[in-house]
Structure formats: structure tokens, C-alpha cells
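>>> just need the structure, nothing else, for what follows:
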Amino acid sequence: MSTVEDAQPIRRAHGTEPETTAAPGEPPTPTGPDAVWNRLGRKADLRAKAGLTRTVRTRAAAIDLAGNDYLGLSRHPAVLTAAAAALADHGLGAGGSRLVRGTTGVHERFEADFARHTGTETAVLYSSGYMANLGAAAALAGPVLLDAHAHASLHDAARLAGGRSATFAHNDLEDLEHRLRELRPALVAVESVYSVLGDAAPLRDIHALTSAYGALLLVDEAHGIGTVGPRGAGGVAAAGLAGDPGIVVTATLSKALGAAGGVIAGPAALRRHLHDTGRTFIFDTAPPPAVIAGAGAALAIARESDSARTELARRAARAAELLEVAAPAAGVLSPPAGDARAATGWAERCAAEGVAVGCFRPPSTPDHRSRLRITINTGIDAADFDRALDSVRAVR
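Sure thing, here's the model as predicted:
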């Protein structure tokens, strides 16, 4: 398996270490466009040697164990009908930012419905979950403490917010309390269901600690909305914490809801603050009404989809057993695959069998290990799903 030491050349390959300057008496480091492109080319070569080249591929026909459409709602007839109606009414795009011409009744209805669904006072829509996380961390200014496995957008948000930030060991309550005493953060950021290992955060215990130390708790529900909790209301609701004023919820609409966009939900005072000061809200074009209308229809279906959540859990348990990993909290799991080349080779062999899987490699993995990423989709025929899992195991 990869180790922390193995990751050292990876960090250099991604250019996260400072560029060296010429020693006294040596020629100056070349500058100008050619020097920039040559330097980037050398870094690309280093990434290729480490097995870290990323390739954009056109989506091909395959059994999809890579996408995040957990409940198969992206093609649900009611979802497509709602999106088509909004497309006819409002056109292709939103036409502007939320505060100019971008807000429609579709946006406002979704915000109200999402708030009701999650038990929060109010919600604010964004163009993506990434933008929502950036906006939330920036709005709740102050030191930020993050779970080491939290999504990249949360770590980026902490850096861009400009204040002090630190991490605590993944799901480690003792380390969390130690860091809370040390940093005294304004905000602690976690995921309800983590996107790499698929495990759940102990939200009740974390909330008890953040409350004791006077910090707000931000919970990214990207992989929890629609898949866990009462009527798919997410991990916060499952923990009995819905509507707690010390919790801010963020989410993307691109997972179980099969759409696109993001949301921040919490106390009404937060909404006012985001409208007045949130740069990722004020200066970004609103999400297209047709997409949000589809997401609204998907949310209504997900609310009544307990049987689909039961099937999701059954399929996830079978996948975990076959691939010899811990059973996930929702619909994502990541079997270890050795180094980056081993992971990409496994993924390519799956593709040759007509099965699409994800591939996690450093720096995308918080533990520096390369993995496949398997996501469960209850919209896939059960027999096809089982055959796909058998193929993934057979070509390991």
C-alpha cells in the first residue's frame, strides 16, 4: 500500500512545493510563457510516472457503478417532466445572479421544500455543492477545524476563508476535543457520510463537543440526503439533530437527487447574511430553473422512497461483502487497490467488462491510498448490478 513517504513525490508532481530559485552565480530561472508551459509539461511527466494522469473520457455504455445517482432519479419520468416544463417556461439558463434576474419561483419553492425536508429554518440555493461549501465557510468566518477526510471543497473553503484552519483525525473524538481546546474554532466541518470510505460521522458525539466549546458544526450532507435518515432527510435528521441552531447543513443536488446545484440550510439569520455578504451567492449565476425543477421533483420522490433506501442498503452490504470492505453507511464504498497504477489497471479491466467504476488516487484520497470507488444505483436492474459486482471482483 502507499505510505505517507510514497506521497512525497506526488506532492512535488502536483506543484504544491515552492519553486526553487537559482543559486548565486547560476543563470536565473527562465521566465515567460515558454518557461511556464515547459514547467507544467515536466510536472505532467512526473504525474504520469506516478500513475496520476487524469483523463476526460466521453461516457460510454456500461453498467454504472461510478456515478452518484443513488436512487436512479436522474431519468425518472416525473423528474424529466418537471424539468421540461420549467425549460419551456424559463428557457435554458437562469439569466443572471440570484440577486439580479436569476431567482424564479422554482428556486424559492425548492429552498422552502428543502428546509422543510431537513427540518431547518431556511435554505439558500447555489450553482453547485462546491460553491455552497465555499460560501458557508466564508460566511461563518473564524478558525475552521475539519475532519481529515472531509471533502476537498471544505478544505479549500477553509483556506479561502483566510483564517486559521486545522484538521483532526478522521472520526476521532479524542483528537477532536484536543483540537477544540487548542484552536478554539468558530466552525467544525464534517460530512454525514464520507465520500471516500463511505463511513458515517458520529454526529451526536461531535455535536456534543462543538456545543461544549461554543463552535458551530457544519455538516456536508452530499451523500446523506435521500439515502439516510427519516424519509431520506440526511444524517443530521438521523441523529435527532434536525433544526438545531448550532448546525449548518450543506448539500449537493447531484447525488441522490440526480440533478446539479448546491444548498446551505440553517437558521434564518444565516440566509440574510448569505444574501447580503456571500460572494459565491452574489456574484455567481443562479442554477438553471429546469435543473432545480427536476431536483424538486426528485426530492419529492426521494421522500417517499423508503423501499429504494432499503434496496440501496441491501446492495451496499452485498458489494461490501464481495469486495471485502466494511459495510458503508449509505451508497458509496472504496475497496483498496494498491498503488495508483494498480488502481487504474483495475478500473480499466472493469471497463473492458462493461462496468464503469471510479478510481481514487492521491491527492484525492486522504489516507494516501489508491482505491476503486463503487457507488450503488438502485435504478440499475438487480441482476445487472449483481453481474457487475461479480465482474469487479473477478478482474481484481
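>>> from now on I want contacts and neighbour counts done on CA atoms only, so please keep to that.
Fine.
>>> show the residue spans covered by the helices in the stretch 51-200 of the chain.
Read by DSSP state H, counting those that start in this stretch, the stretch 51-200 of the chain holds these helices, from start to end of the chain: 77-90, 105-118, 129-139, 152-160, 173-183.
>>> can you give me the buried ones in the last one?
When burial is assessed from 16 or more other CA atoms under 10 Å, helix 173-183 yields the following buried residues: 176-177, 179-180.
>>> now these in JSON lines, with distance to Gly240?
JSON lines is the format used below for the buried residues of helix 173-183 (distance: CA to CA, whole Å):
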{"residue": "Leu176", "distance to Gly240": "21"}
{"residue": "Glu177", "distance to Gly240": "22"}
{"residue": "Arg179", "distance to Gly240": "25"}
{"residue": "Leu180", "distance to Gly240": "23"}
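>>> and which of these is nearest Leu372?
When the buried residues of helix 173-183 are ranked by distance to Leu372 (CA to CA), Leu176 comes first, at 28.6 Å.
>>> identify the residues contacting Ile282.
Residues in contact with Ile282 (CA atoms under 8 Å, 6 or more residues apart in numbering) are 97-99, 275-276.
>>> what subset of those residues is buried?
97-98.
>>> now do the closest residue to Ser97 other than its chain neighbours against Ala112, distance only.
Spatial nearest neighbour of Ser97, excluding adjacent residues (CA to CA, 6 or more residues apart in numbering): Thr285 at 4.1 Å. Separation of Thr285 from Ala112 (CA to CA, to the nearest Å): 20 Å.
>>> now the second one, please; I'll put the structures next to each other:
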Amino acid sequence: MARPDLTARLLAQRALRDAQGRRRTRRTVDRRDGVRLEVDGRWLTGFCSNDYLGLAQQFGVVNALQDAAAREGVGSGASHLVCGHHALHEALERDVADWLGYPRALLFGSGFAANLAVQQALLSEENDVCVQDKLNHASLIDATRLAGARLRRYPHLDSEGALRQLKHAPEGAAMLATDGVFSMDGDVAPLRALSLVARLQQALLYVDDAHGVGVVGKCGRGSVAAAGLGVAEVPLQLVTLGKALGGHGALVLGSEDLIAHLAETARPYIYTTAVPPPLAASALEAVRLARRDHWRREKLVELIGLFRSGARAHGLPLMASDTPIQPLLCGSDADAMALSQALEQAGWLVGAIRPPTVPDGKARLRVTLSALHTPEQVRGLVDAIASARDRLAATATALPSPPPLPVSA
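Reported below is the predicted structural model:
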């Protein structure tokens, strides 16, 4: 039997990505100063970071990390259940649970690992099912597949679609999983309607609020709290430390019984080295600032309004988002890439998002705002996008038309 050559296969796949304009390349950031980044020897103003509250370089957060590293060293040395669980981990779990009004929290190295842990630990039987929004983050979708559960998806934001999927699911345990704030569209899940669906269908509602906590709702408590829900309606939710909190890692929050079960059985928790204690120390300070500094969210609201009003004035294609994630639809992959490259030449760094991250025909610029941006920078970006769009449109119009196709007999 002749087996496929894996190198030949990957080269063919790469050639296809090239033909589609979907090759992904890393950009090296040499230095960072707030929203300014030095890339390839040029300083650019960035609008593509998830550092929504501007905490990644905040001096108190950085000092907390440095002080903890000087006292405790760099690594944790072991997994949590061996000897890697530090008092700083314990304090971080306790403070985040208190902030969001949950009985207990569990710290993971990443949101991807946390989503896998939840589903592997809870959806363990043959007929178990996870029903998900079609635009959920890849980590939620991959977690269901890796857990071996049945995956059913409903149209974006369609709570009635979620109900239909649960009604027709096998009679095993059921989880209804959704992003709180959707990372590519910036809109918010209908959590109150989904909580009712979950209750009617005896499903556990799990909310990945990676892009909501710190930004949405009173005191930044996220989309679950903003919807007036708590642990009774949303027994589990995920919080990442690498978005609005500016650090690294994630926590799953829930009831005592659910979190204890994860700590005792979840493979991505048991079989990995614990997060370095200095990162937990910096996250503790970031949480304190996120709870205290209401001006950061107020500034974001101001900048979001400024961006959207300016985009409307220029006729830019806005999507329905009131969060710091402000996508501008471009349509084709080539148009999104061309616009992103034109902006970079003018001094702005904005990511072009293409399939498979978003659906075919929905390529976009993903503009993200930070409390560190100034109104002048936001106005400058909007003007630059409009100007680049107009130049590209004029160039396309000036190109000669292709010759007509011959008429067949």
C-alpha cells in the first residue's frame, strides 16, 4: 500500500492557500510603546490588539510581575496537583471569583486549554452533545471534537435555532456553549434567551466571555453579569487574562462541585505545568485595576462612538457592534489584504481577517480599540481607511477591462 507523502500534501495545501490569498505570516514586533509598535524598522499605530483596557504595559502590572519574579523565580516547577499551585494562583482564583460573583475559579494556561478541559471532563458519554453558535471561537468547536461529543451548531445569535438543535439531539447530557462577545463580529450573545433554552432542555449553559470580561457591563463584570445572570443560569463561564486584562492564561468559574470536578479530572489541568507565579501576580494587579478604573471603560465607550460616527460619515461598512471590536467588511480576501497593506504604508497596523477564521465572502478589517488610543488617533484611522478605500477603488476603475469572451457557435 502506498501511503500519501505528508510533505507533498502540505506543499499542495500551501500552494492552494497562496492561490486563494490566504497565506498567514508572522510579523515580528521589535518594540512596543502603548498602542505604538515598531515593525520592520517602522513605528506604526496599532488597531489590532486585544489589550482593550491598556493594562499590558501598565507600570503597576509590570512591577507586580517583576517583584514576584525576584521573590519566587520564573516558573512554577510542576503541575497544580503536584507542587506547582502557588499562593498567588490561589489569590487570583479567589479575586476573580469574587469579582464576577461565582463560588470558585480554576486557573489554566490558556483559554484553548480551558475550553478543552471543560468539555472533556463533562461530556464523557457516547450520546453527550454540545450545541454551539455557528460563529463560536475555534477552541470551543475543537474542544467538542476532541472530547468525542456530538457537535450541533445553530445560526449565529439564533436562540430558537439552539432550541431546535437541543430538541433533536440524542438523549445524553447536553451543553449549550456560546461566546459572550464574538471575537470577529464584536456582537453579544442573547444570553437571557439562551439561558431559558438551556433550562427548558436541561442543558448546561457555558459562556466563553474572553472578549467581554473587563469591558462589558457594570465594573467590567462581563456579558453574563450585564444580562442579569449568574451561576444559577450560567453554571460555567470562561475568563481569559490575555485580552482586557493584558496578561496570559484563563480561568473557568462555576459552582464548587463543577470546579472541583474539573480540578480532579480535567486532563489539560492535571497534565500541564502551572502558570508561572509572576504572571498570576501581574494578573492580580490587572484585576484590581480593571475593577477600580472605571475611566478605562468610559474612555472606550467614547472611542467606540467616535469611530462609528466617523465611519458612518465616510460610508464605511459597519457591523452591529458596540464593543471595542469594530469589523469593517471588505468582501473578498484580496480587498481586505489590499486595504490592510495600504493602511500599513500610511502608518497604521490593522489586521485583515480572512477565511477560515470568518465565512467565505466575509473578509474584513478587524479594528480593535484600546483605552490607550486618543481621539485624534481614532479620527486619523477612520480618515486613512476612507482615503485608502477611495484610492483602491479608483485604481480598480482605471484598470483596462478584459477582452470579451468569444461567442460560441
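>>> so which of the buried residues of helix 173-183 of structure 1 comes closest to Leu333 of structure 1?
Nearest to Leu333 of structure 1 out of the buried residues of helix 173-183 of structure 1 is Leu176 (CA to CA; 24.4 Å).
>>> in structure 2, what residue corresponds to the closest one?
Applying TM-score structural alignment, one finds that Leu176 of structure 1 aligns to Ala162 in structure 2.
>>> how close does Gly296 of structure 1 sit to Ala152 of structure 1?
26 Å.
>>> quick one: the strands in the stretch 301-409 of structure 2, in order.
Counting by DSSP state E, counting those that start in this stretch, the stretch 301-409 of structure 2 has strands at residues 325-331, 348-349, 351-353, 363-368.
>>> ok, now the stretch 1-150 of structure 1?
Here the stretch 1-150 of structure 1 has its strands, by DSSP E, counting those that start in this stretch, at 63-65, 122-126, 144-147.
>>> would you check the span in structure 2 matched by the shortest one?
Translated: strand 63-65 of structure 1. The counterpart of strand 63-65 of structure 1 in structure 2, using TM-score structural alignment, spans residues 45-47.
>>> and for the longest one?
The alignment of strand 122-126 of structure 1 onto structure 2 (TM-score structural alignment) spans residues 104-108.
>>> mean distance between that stretch and structure 1 after superposition?
Its aligned residues in structure 1 lie a mean 0.3 Å from stretch 104-108 of structure 2 after superposition (mean CA distance after the TM-score superposition for structure 1).
>>> next one: that stretch to chain centre, how far?
18 Å (CA atoms, centre = their mean, to the nearest Å).
>>> with stretch 7-15 of structure 2 instead?
Mean-position distance between stretch 7-15 of structure 2 and its chain equals 29 Å (CA atoms, centre = their mean).
>>> pull out the buried residues from it.
So stretch 7-15 of structure 2, judged by 16+ other CA under 10 Å, has zero buried residues.
>>> over to stretch 195-206 of structure 2?
Quick answer for stretch 195-206 of structure 2 (16+ other CA under 10 Å): 195-198, 201, 203-206.
>>> same deal with stretch 371-384 of structure 2?
So stretch 371-384 of structure 2, judged by 16+ other CA under 10 Å, has buried residues 371-373, 377-379, 381-382, 384.
>>> neighbouring contacts of it?
Residues outside stretch 371-384 of structure 2 that contact it (CA under 8 Å, 6+ apart): 34-35, 52-54, 296-297, 299-300, 303, 306-307, 310-311, 314, 343, 346, 348.
>>> tell me which of Thr285 and Ala112 of structure 1 has more neighbours.
Between Thr285 of structure 1 and Ala112, counting by other CA atoms under 10 Å, Thr285 is the more crowded of the two (21 against 16).
>>> that one maps to what in structure 2?
In structure 2, Thr285 of structure 1 lands on Thr273 (TM-score structural alignment).
>>> got it, and Asp45 of structure 1?
By TM-score structural alignment, Asp45 of structure 1 lines up with Ala15 in structure 2.
>>> got it, and Val190 of structure 1?
For Val190 of structure 1, the residue aligned by TM-score structural alignment is Thr178.
>>> check contacts around that match.
By CA under 8 Å, 6+ apart, the residues touching Thr178 of structure 2 are 132-133, 136, 189, 206-208.
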